[in-house]
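Student: attaching a predicted model along with its sequence, questions to come.
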Amino acid sequence: MLSKPLMTVHEVAEVLKVSEDTVREWIHAKSLRAIKFGREWRVAVRDLESFLNAHANRDPTTG
């Protein structure tokens, strides 16, 4: 069972305040891990969190 829901490309774009095309580019470049269901992509919340952590410009533990 999934502990966290899967997000659509639209939902990811809304959360990050970027275009859906940008999210799709990240997916196709394999920067953002996603799962394809038919013609649609879904992103696990944990994968979005990992993507954001990997692209952060500072260590959140250092304040």
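Tutor: Right, received. Where do you want to start? Residues are numbered from 1 along each chain as shown.
Student: please make it C-alpha for all contacts and neighbour counts, starting now.
Tutor: Fine.
Student: how far does the strand or helix carrying Lys36 sit from its chain's centre?
Tutor: Assignment of secondary structure by DSSP states H and E places Lys36 within strand 35-37. Going by CA atoms, centre = their mean, to the nearest Å, the spacing between the C-alpha centre of strand 35-37 and its chain's C-alpha centre is 13 Å.
Student: strands of the protein, start to end?
Tutor: Using DSSP state E, the strands of the chain run over 6-8, 35-37, 40-44.
Student: which residues are in contact with the strand holding Lys36?
Tutor: 41-43 (CA atoms under 8 Å, 6 or more residues apart in numbering).
Student: run a quick neighbour tally on Thr8.
Tutor: Residues within reach of Thr8, counting by other CA atoms under 10 Å, total 17.
Student: okay, now the one to match up with it:
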Amino acid sequence: MERITVDIDKPWLTVADICEYMDASTFVVTSVLRSGEVPAVKFGREWRVARRDFEDWLNHQRTLDRSDAEFGVDV
């Protein structure tokens, strides 16, 4: 399985970067960050995510989705 890489040329991603990449709302992205599911740091009111950590999370999610499909779980 080929590893997902994010085509954004900066080491730290903002919530806006992730929203655009994932086509997700700010609410969804910040909820995931607050949960600790994706390693992130908060500077004042702004979240930052290391691009590598985001890529690792994406790849882990894809692995989970494939595992669910193998066991007949609808994804």
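Tutor: Received it, and whenever you're ready, just let me know what you need. Everything numeric in this text was worked out from a predicted model, so none of it was measured.
Student: kindly provide the TM-score of these chains.
Tutor: Once the chains are overlaid, their TM-score stands at 0.79 when taken by TM-score structural alignment, normalised by the length of the first structure; 56 aligned residues with a CA RMSD of 1.5 Å.
Student: translate Leu13 of the second structure into the numbering of the first structure.
Tutor: With TM-score structural alignment as the criterion, Leu13 of the second structure lines up with Met7 in the first structure.
Student: what number of residues lie near that match?
Tutor: One way to gauge burial is a neighbour count; for Met7 of the first structure, by other CA under 10 Å, it gives 16.
Student: for it, what are its contacts?
Tutor: With contacts taken as CA under 8 Å, 6+ apart, Met7 of the first structure has the following neighbours: 42-45.
Student: grab the nearest non-local neighbour of the most centrally placed residue in the first structure.
Tutor: With distances taken as CA atoms, centre = their mean, the first structure has Leu48 as the residue nearest its mean C-alpha position (3.4 Å). What sits nearest to Leu48 of the first structure in space, not counting adjacent residues and going by CA to CA, 6 or more residues apart in numbering, is Leu32, at 7.0 Å.
Student: gap between the one you found and Ala56 of the first structure?
Tutor: Note on Leu32 of the first structure: its distance to Ala56 of the first structure, by CA to CA, to the nearest Å, is 14 Å.
Student: identify the residue of the second structure aligned to Val43 of the first structure.
Tutor: Aligned against the second structure - with TM-score structural alignment as the criterion - Val43 of the first structure pairs with Val49.
Student: do you know how far the residue lying closest to that match once chain neighbours are set aside is from Ser31 of the second structure?
Tutor: Counting by CA to CA, 6+ apart, the nearest residue to Val49 of the second structure once its immediate chain neighbours are dropped is Ala40, at 4.6 Å. Shown here: Ala40 of the second structure relative to Ser31 of the second structure, a distance of 12 Å by CA to CA.
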